[in-house]
Every structure is written in C-alpha cells, then in structure tokens.
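Asks: all I have is the shape, not the residue letters:
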C-alpha cells in the first residue's frame, strides 16, 4: 500500500512539474522537458518495485509524459513541432548514452566511490540500449502521425481526449512490444515475457489516461509571444 500511495503522489508531482515547466518557459519548456524526460526515464527504469504483488520498473511515469508533451505540441503548434521534439528527445538519448559510456571508460581513482554505482545505472547491455532507442523512435513518430490523423477525424476542442488517448494507447503498445522483443526475447520464457510486456503496457496506459486533465489544463495556457 505504501508504494501505491507514494506512486500516486509521484505521478501527481510529475504532472505538476510538467505544467510548471510549460507555464514558466512556454514552448521551449516542452523541448526542455522532452530532453530531461528521455534521460531520466532510462535512469529510473533501473529500479524495480513491487506493487500489489507485481514487480515493475520505474521510469514509466516520466516516459508517459513524453507522449503528453508531443501531443500537446501537436495540438497547439502542429505536427512539424511535435516531430522536432521527437528528434530532440532521440538526440538526448544518444548523447547521454555515448557520453556516459565514455565516462565509465575512465579508470577510477583509488578513492573513487561512484564507479560501481555508475556502472549499475549506465552500464546498459547492448540489447536493452538498442531496444530503448528503437522503441522510442518508432513509437514516438507513430504517436505524432496518429494524433494528426485523429485531429482531422475528431477536430473539436472537446475531443482532445480522443486524440490524446487514441494516439498514445496504440503507440505505447508498439513501444512496449518493440522494446520487450529486442531486449527480452530469448532471455525470459514466453510466459514471463508476456507478463513483463502486459504489466508495462497497462501501467503506461493508465498513467496516460490519468494525464488527460493535464493536457486540457496545459492547452489553456496563453503566452504573449504566441499572440
């Protein structure tokens, strides 16, 4: 019960910080959030927790806010800006991966206390790193495309929840299947693989549905420089 209650608070804090970032920095804040979220998600995923008897990884909450960010950009500024944000996040992942691997290659000093911890967090196996990059690349561009299609099919302002949840629901399913396939097929038995994939997807989708009021609030923000 403790992890559940702390998890609810954790989700609320993520959403509050997202809104604060956009309110204070405008559209640039959304790009800043994408960059930070892609890096933090890959750090948080190292930690596992147990909730209601199910083992799950952290990182899903802030990763779900990436979809929230690109959907908001698509809603207010258009598909081109959303695609730009996806590339921004992809570069952030590549940059963090390359630089931290180089950091690990340095020979630590005799009094160093961080090398082992850094290796645990950033010493990604090639399959997990490849799975993360491929899943992000495919699912994020898919999300942008589906949102744009739904924007044409359901154009009313009140139908934002359809555009948001419809695009995110499908793209996150693809994200989960791509990542789990590349990272875990052949490592875990099929029954374990399906449990990991199912619980990961359900958790992501629940968080995304919970973010629906957040994107409505964010869409209402007005900025002088945007007229």
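Replies: Yes, it's here. None of the values given here were measured: they were computed from a predicted structure. Residues are numbered from 1 along each chain as shown.

Asks: CA only for contacts and neighbour counts going forward, please
Replies: Fine.

Asks: and the contacts of stretch 180-196?
Replies: The contact list for stretch 180-196, computed with Cα atoms under 8 Å, 6 or more residues apart in numbering, reads 56, 127-128, 130-131, 197.

Asks: what about 10 Å?
Replies: 54-57, 125-132, 134-135, 174-177, 179, 197-198, 200-201 (Cα atoms under 10 Å, 6 or more residues apart in numbering).

Asks: quick check: end-to-end length of it?
Replies: 8 Å (Cα to Cα, to the nearest Å).

Asks: sorry, back to before: sitting in helices, which of the contacts of stretch 180-196 do you find?
Replies: Those of the contacts of stretch 180-196 mapping onto helices are 126-132, 134-135, 174-177, 179, 197-198, 200-201, per DSSP state H.

Asks: quick one: buried ones out of the contacts of stretch 180-196?
Replies: 56-57, 128-129, 131-132, 134-135, 174-177, 179, 197, 200-201 (16 or more other Cα atoms under 10 Å).

Asks: next, the contact list for residue 163, please.
Replies: Residue 163 touches 71, 75, 143, 146-155, 157, 169, counting by Cα under 10 Å, 6+ apart.

Asks: mind giving me the ChimeraX select for those, buried ones only?
Replies: Filtering those down to the buried ones (16+ other Cα under 10 Å) takes a single ChimeraX command:
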select :71,75,143,146,147,148,150,151,154,169
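
Asks: keep only those of the contacts of residue 163 that are in helices.
Replies: Per DSSP H, those map to helices at 71, 75, 143, 146-153, 169.

Asks: for residue 223, state which of those residues is nearest.
Replies: residue 75 (15.3 Å; Cα to Cα).

Asks: let's bring in a second model and compare:
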C-alpha cells in the first residue's frame, strides 16, 4: 500500500480509537488518550516520509487528534476540563522523556540488541520533547481559549464546525511553526525545513477539517446520554 493509503488508514484508525475511548470510558477515556497520542506522536515524528510528492514527518495524525480530544472536552465538559487534558499531556511528555533517557543510560548486557536502536530513536528526544512541550503548551492554550471564545459567540450545536475549525487551524499553525523551528533548525537544510513546515501544517489542517464529524458525533452521544462515564 502506498504511503498516502496508509496515511488515510491511520487517520481512520486514530479517529475510530478516539470515538471508542469516549464511547466506553467517557471523560476518563479522553484523558487516557491524550498522553498516548502525544507520546506516540513524538516518536513517529522522528520518521521522515514522502506523502503526495512532498517531504514530511509522521506524527501529524496522532498529534492533531489531541486537539480533537481537547475540543470534545471543551464542548461537552467546559474549558476547565480541556485545560486539565492539556496538563495531562504536558506532564506525560516530560515523564516519558525522563524515563527513556534513563533507559538509554543503562549499560547494556552483552546479549542486548536494542541499545543502538534506542539511542537512535531517543538520542534526539530531549530536543524533540523540548520543542514539542513549548509548541504544545502555546498551541493548546490557544486552542482551549479560542474554542471557548467561539463557543460563547456561536453557542448553537450547528456551529460546532465553526468553533472547531476556527480554533484548531490557528492553533495548528502556531504549533507547527514553533515545533519545526525548535526541533529541526540546523538538522535539515532550509529548503527541507520549509517543506516540512508547509506539508506538516497542511496535513494537520486536513486532519482538523476531517475530524469535525467526530466532534458532532461526540456531542450527540453526550447529549443523548450514550457515553459511559468510567
């Protein structure tokens, strides 16, 4: 299967998992998904691929999905619940970085076969995690604020598409700009850096546009009492 097909499959799997986590575990399920998506996105972003003829990094779908989760929290439980989700993701990323750095520092046994792979994957992790933490805090803080801002001005259920996209697409721009510069400046040539920024933002923008039906679905499930709160 070509990369583009795999990307679409990953998109559907990501949205499907979020919907299932919410359906069966409610708010707790969303809180559980946030650290999972943030941590895996920071691992996947280390892989550079070609999509639609352009160079980009993986992790876009999982990371953009975390914005869908905080928007669901904002929509159904309010701004404070969404802010709690942001903090869970923030501290989860710090914990993962510290624990994996310690794992790399352990002297491997003669029979070990994973040390070089771990060093390759997590050697850049402090810089990747630092860039991600900075971008995550700024962009998610904006997203939570902006969603609440648009929700107070357009509170009707039919305007979910507006508050979702008006908040997320600006937040994704901030996130992509900050992360690309902080994580990859000096690692890639400027031409590749610009291409990574443009393709990453485009893919995140696409994910944000495509997640709108799932936000409507989550809203209807909550209104109709079909969410099983853990």
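Replies: Everything's here; your move. Note that this is a predicted model, so its numbers are computed, not measured.

Asks: TM-score for the pair, please.
Replies: Once the chains are laid over each other, their TM-score by TM-score structural alignment, normalised by the length of structure 1 reads 0.94; 226 aligned residues with a Cα RMSD of 1.6 Å.

Asks: just give me the closest of the buried ones among the contacts of stretch 180-196 of structure 1 to residue 222 of structure 1.
Replies: Checking those one by one against residue 222 of structure 1 (Cα to Cα), the nearest turns out to be residue 175, at 32.2 Å.

Asks: apart from its neighbours in sequence, what residue is nearest the residue minimising distance to the centre of structure 1?
Replies: Nearest to the mean C-alpha position of structure 1, by Cα atoms, centre = their mean, lies residue 63 at 1.7 Å. Nearest residue to residue 63 of structure 1 in three dimensions, chain neighbours excluded: residue 41, at 5.6 Å (Cα to Cα, 6 or more residues apart in numbering).

Asks: wait, isn't that neighbour in contact with residue 89?
Replies: No - using Cα atoms under 10 Å, residue 41 of structure 1 makes no contact with residue 89, being 11.3 Å away.

Asks: quick check: neighbours shared by those two?
Replies: Counting by Cα under 10 Å, 6+ apart, the residues touching both residue 41 of structure 1 and residue 89 are residue 66.

Asks: neighbour count winner among those two?
Replies: A count of neighbours by other Cα atoms under 10 Å puts residue 89 above the other of residue 41 of structure 1 and residue 89, at 25 against 19.

Asks: for the more buried one, give me its contacts.
Replies: Contacts of residue 89 of structure 1 by Cα under 10 Å, 6+ apart are 31-39, 66, 83, 95, 136-137, 140.

Asks: among these, which one has the most neighbours?
Replies: residue 140 leads those on contacts (other Cα under 10 Å) with 29 neighbours.

Asks: helix or strand: which one has that residue?
Replies: helix 126-153 (DSSP states H and E).

Asks: mean per-residue distance, that helix to structure 2?
Replies: After superposition onto structure 2, the average distance of helix 126-153 of structure 1 to its aligned residues comes to 1.0 Å, using mean Cα distance after the TM-score superposition for structure 1.

Asks: what lines up with residue 136 of structure 2 in structure 1?
Replies: By TM-score structural alignment, residue 136 of structure 2 lines up with residue 136 in structure 1.

Asks: mind listing what's buried in stretch 217-230 of structure 2?
Replies: Of the residues in stretch 217-230 of structure 2, those buried (16+ other Cα under 10 Å) are 218-219, 221-222, 227-228.

Asks: how far does that stretch sit from its chain's centre?
Replies: Centroid separation between stretch 217-230 of structure 2 and its chain, computed with Cα atoms, centre = their mean, to the nearest Å, is 22 Å.

Asks: hmm, who's touching that stretch?
Replies: Counting by Cα under 10 Å, 6+ apart, 18-29, 69, 72-73, 75-77, 157, 160, 212-216 sit against stretch 217-230 of structure 2.

Asks: ok, back up a step: pull the most distant pair out of the buried ones among the contacts of stretch 180-196 of structure 1.
Replies: Maximum distance among those (Cα to Cα): 21.0 Å, for 56 and 134.

Asks: strands of structure 2, start to end?
Replies: Counting by DSSP state E, structure 2 has strands at residues 48-51, 54-57.

Asks: the first one vs structure 1, mean deviation?
Replies: I take that to be strand 48-51 of structure 2. So strand 48-51 of structure 2 averages 1.7 Å relative to structure 1 (mean Cα distance after the TM-score superposition for structure 1).

Asks: what packs against that strand?
Replies: The contact analysis (3 or more Cα pairs under 10 Å, 6 or more residues apart in numbering; DSSP states H and E) places strand 48-51 of structure 2 against helix 3-44, strand 54-57, helix 190-210.
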